[in-house]
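**Q** Fold the following and give me the result.
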Amino acid sequence: MTQAIVLLHGWGLSSAVWAPLQAALDPSLNVRTLDLPGHGNADPAGPTLESWSDALLAQLPENSLLVGWSLGAQLALHLARHHPDRIARLALISATPRFVQADDWQAAMPADTLADFRRSFDLEPTSTQRRFIALQGLGDARRREVVNGLGRAATPPGEARKAALADGLGLLASIDLRSAVPQIRQPVRLLHGAGDTLMPVAAAEWLADTLPDGRLSIFADSGHAPFLSRPQDCASLIEGFARD
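**A** Below you'll find the predicted structure:
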């Protein structure tokens, strides 16, 4: 059994987003939540994937089950590839190796759409963040519940956080982990909502096919945040995986 379960949230949110999942997990488990750099109560770490990874690595216990969602899942993949001694296994929710489309990668958001989000965030950060949160509720049978939960856990994009949140959007635009995925040797459990319109299921299917030890579970009637709309189902899968 892994020593700790560590939860990494997605862009624009905070570790508070995990509250429903934490409530559903067995309280005897050693569950920890981390804020991404510049999110929640965490200090900014700079604009690069390596700087964000290093900031998180400093807080990770050895032999962790790292649970990453969205941008947090990308960071988890990067950490597992480069620091396998610290991470025993991964559970990735709404994961993708690349967030934006390319000529050889269509299971993603159009690059122009994310570029528009970045421009809008520079001018109107609060309304842009709300629009991004609203997208994450699409395709979910409990859409209102999901959007409300995300909104309560959002990191306000005031002057103290705006630059770090903009750096996070920059990471979503630039990260491409496809070449690293075949080198990840830890067991990986993938959880994905069938109705996820922000990140197509095809991205998770590619990961399941390409990872040396990957397995995918798809949740019907769920969107980008199944741990909010189906916390008990997600908790059951994560608990079983942790105890393997």
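
**Q** alpha carbons only for contacts and neighbour counts from here, please
**A** Will do.

**Q** Tell me which residues of the helix or strand in which S127 is found come out buried.
**A** Using DSSP states H and E, S127 maps to helix 125-137. Using 16 or more other CA atoms under 10 Å as the test for burial, helix 125-137 gives P125, T126, T128, Q129, I133, A134, L135, Q136, G137.

**Q** To check against the first, give me the structure of this:
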Amino acid sequence: MHIKSIGQGPDLVLVHGWSMHSGVWSPLLELLSEHFRCHLVDLPGHGQSEWHEGDFELKRLLDNLSLALPQEAIWLGWSLGGMVALAMTHNYPEKVKKLILLASNPCFVQTDDWPCAMAAEVFNNFSASLAEDQQLTLQRFIMLQAKGANQPRQVIKQLSEQLAQQHEPEPEALKAGLKCLAEWDLRDTLASVNCPTQMILAENDHLIPVSLAEYVQKLQPKLRIDVMPGLGHAPFISQPQQCQLVIEQFIHE
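**A** Predicted coordinates:
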């Protein structure tokens, strides 16, 4: 697994979301690397990480991350990356000093008792479109991430540029990532997490509804929740300085 480290200070692990790679953090990285030793993970089959069948099996993924990353660090995960970081707190609690879930849901697809997520029909249609035309589906996903942002064109431009800078993700890795989003249910993990945890939501996110705040607060009363107004699914691209401020306030509490 490819991991790039940059900056000086306390260890901070950053895990990107579905279909992207660690380069997506660049607007935020310029700010965070001044105060932290940032470890940028490319998930299997994304960016510069190779793909092998089964790499997204949760235990194997977490074991590989554990071997490659510092003994104790702050973990920051965006979207699918947030689910990975949350799962680390269960399998390797000694590894996670603090946890930051950025635009991430412990249960991504709606269930009867979890309405604050993506509708199953929408998710299934998206998965079907990936099998038909991967490139078009990735572009549609970029548009969806930018929707609701105060500067959607900027978000579309940056996400598109990042996607173009690396080889497209491995098709099997994309399918495996969607399977994770569909099947992982980490609500019990969030309820039992022991380290200080922050959830950052965006007011206009069309993938992770802001109504999630009410539900996760019941699961984990100690959770710190910050809502960023006027932003979509990638708030660290629209407003990197504002995002940095919210993150560092929590870290230094």
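
**Q** circling back: packing partners for the helix holding S127 of the first structure?
**A** Contacts defined by 3 or more CA pairs under 8 Å, 6 or more residues apart in numbering; DSSP states H and E place helix 125-137 of the first structure against helix 111-123, helix 143-152.

**Q** I'd like the distance from the longest one to the chain centre, please.
**A** Using CA atoms, centre = their mean, to the nearest Å, we find the averaged C-alpha position of helix 111-123 of the first structure to lie 20 Å away from the chain's own average C-alpha position.

**Q** So what touches stretch 95-103 of the first structure?
**A** 68-71, 73-74, 107-111, 114, 172-178, 181, 190-192, 199, 203-204, 207 (CA atoms under 8 Å, 6 or more residues apart in numbering).

**Q** quick one: the helices in the second structure?
**A** With DSSP state H, the ranges of helices along the second structure come out as 26-32, 58-68, 80-91, 120-132, 134-146, 152-165, 171-183, 187-192, 212-219, 235-238, 240-251.

**Q** what stretch of the first structure does the shortest one fall on?
**A** Spelled out, it's helix 235-238 of the second structure. Helix 235-238 of the second structure lines up with residues 226-229 of the first structure when matched by TM-score structural alignment.

**Q** distance from that stretch to the second structure after superposition?
**A** Here the mean offset of stretch 226-229 of the first structure against the second structure after fitting is 0.7 Å, by mean CA distance after the TM-score superposition for the first structure.

**Q** Run through the residues that contact the residue most central in space within the first structure.
**A** Residue closest to the average C-alpha location in the first structure (CA atoms, centre = their mean): W69, at 2.1 Å. Residues near W69 of the first structure by CA under 8 Å, 6+ apart: L8, H9, G10, L92, I93, S94, A95.

**Q** and in the second structure, which of those residues remain?
**A** For those, the contacts that are reproduced in the second structure, applying both residues aligned by TM-score structural alignment, their matches' CA atoms under 8 Å, are L8, H9, G10, L92, I93, S94, A95.

**Q** just those now: which is nearest F241 of the first structure?
**A** Distances from F241 of the first structure to those, taken as CA to CA, are shortest for L92 (11.7 Å).

**Q** For that closest one, the count of nearby residues, please.
**A** Other residues lying near L92 of the first structure total 27 when counted by other CA atoms under 10 Å.

**Q** follow-up on the earlier one: what's the helix holding S127 of the first structure aligned against in the second structure?
**A** Counting by TM-score structural alignment, helix 125-137 of the first structure corresponds to residues 134-146.

**Q** quick one: that stretch to the first structure mean distance?
**A** Counting by mean CA distance after the TM-score superposition for the first structure, stretch 134-146 of the second structure comes out at 0.8 Å.

**Q** outside of that stretch, which residues touch it?
**A** 19, 126, 129-130, 152-153, 155-156, 159-160, 171, 205-207, 232-234.

**Q** if we go to 6 Å?
**A** Stretch 134-146 of the second structure is contacted from outside by L130, P152, V155, I156, G232, H233, using CA atoms under 6 Å, 6 or more residues apart in numbering.

**Q** any idea how far the residue sitting furthest away from the middle of the first structure lies from P44 of the first structure?
**A** Distance from the C-alpha centroid of the first structure peaks at L123, with 25.1 Å (CA atoms, centre = their mean). Using CA to CA, to the nearest Å, L123 of the first structure is found at 20 Å from P44 of the first structure.

**Q** I'd like to know which of the contacts of stretch 95-103 of the first structure are buried.
**A** 68-71, 73-74, 107-109, 114, 172-173, 175-178, 181, 190-192, 199, 203-204, 207.

**Q** and the gap between the residue farthest from the centre of the first structure and G193 of the first structure?
**A** 31 Å.

**Q** for I238 of the first structure, same thing?
**A** For I238 of the first structure, the distance to G193 of the first structure - CA to CA - is 15 Å.

**Q** What separation do you get for the nearest residue to I218 of the first structure once chain neighbours are set aside and S15 of the first structure?
**A** Nearest non-adjacent residue to I218 of the first structure, counting by CA to CA, 6 or more residues apart in numbering: H192, 4.9 Å away. If you measure H192 of the first structure against S15 of the first structure using CA to CA, the figure is 19 Å.

**Q** Ends of stretch 169-188 of the first structure, what's the gap?
**A** Span of stretch 169-188 of the first structure from end to end, CA to CA: 25 Å.

**Q** What is the corresponding segment of the second structure for that stretch?
**A** With TM-score structural alignment as the criterion, stretch 169-188 of the first structure aligns to 178-197.

**Q** And for that stretch, what's in contact with it?
**A** K98, L99, I100, P106, C107, F108, V109, L219, Q220, L223.

**Q** G170 of the first structure versus the equivalent of the fifth one over in the first structure, what's the distance?
**A** The reference is to C107 of the second structure. Under the alignment (TM-score structural alignment), C107 of the second structure pairs with R98 in the first structure. Between R98 of the first structure and G170 of the first structure the computed distance is 12 Å (CA to CA).

**Q** more crowded one of these two?
**A** R98 (23 against 17).

**Q** Q249 of the second structure pairs with which position in the first structure?
**A** Checking TM-score structural alignment: Q249 of the second structure goes with G240.

**Q** coming back round to it: when I238 and G193 of the first structure are compared, which one has more neighbours?
**A** The neighbour comparison of I238 of the first structure against G193 (other CA under 10 Å) goes to G193, with 27 against 22.
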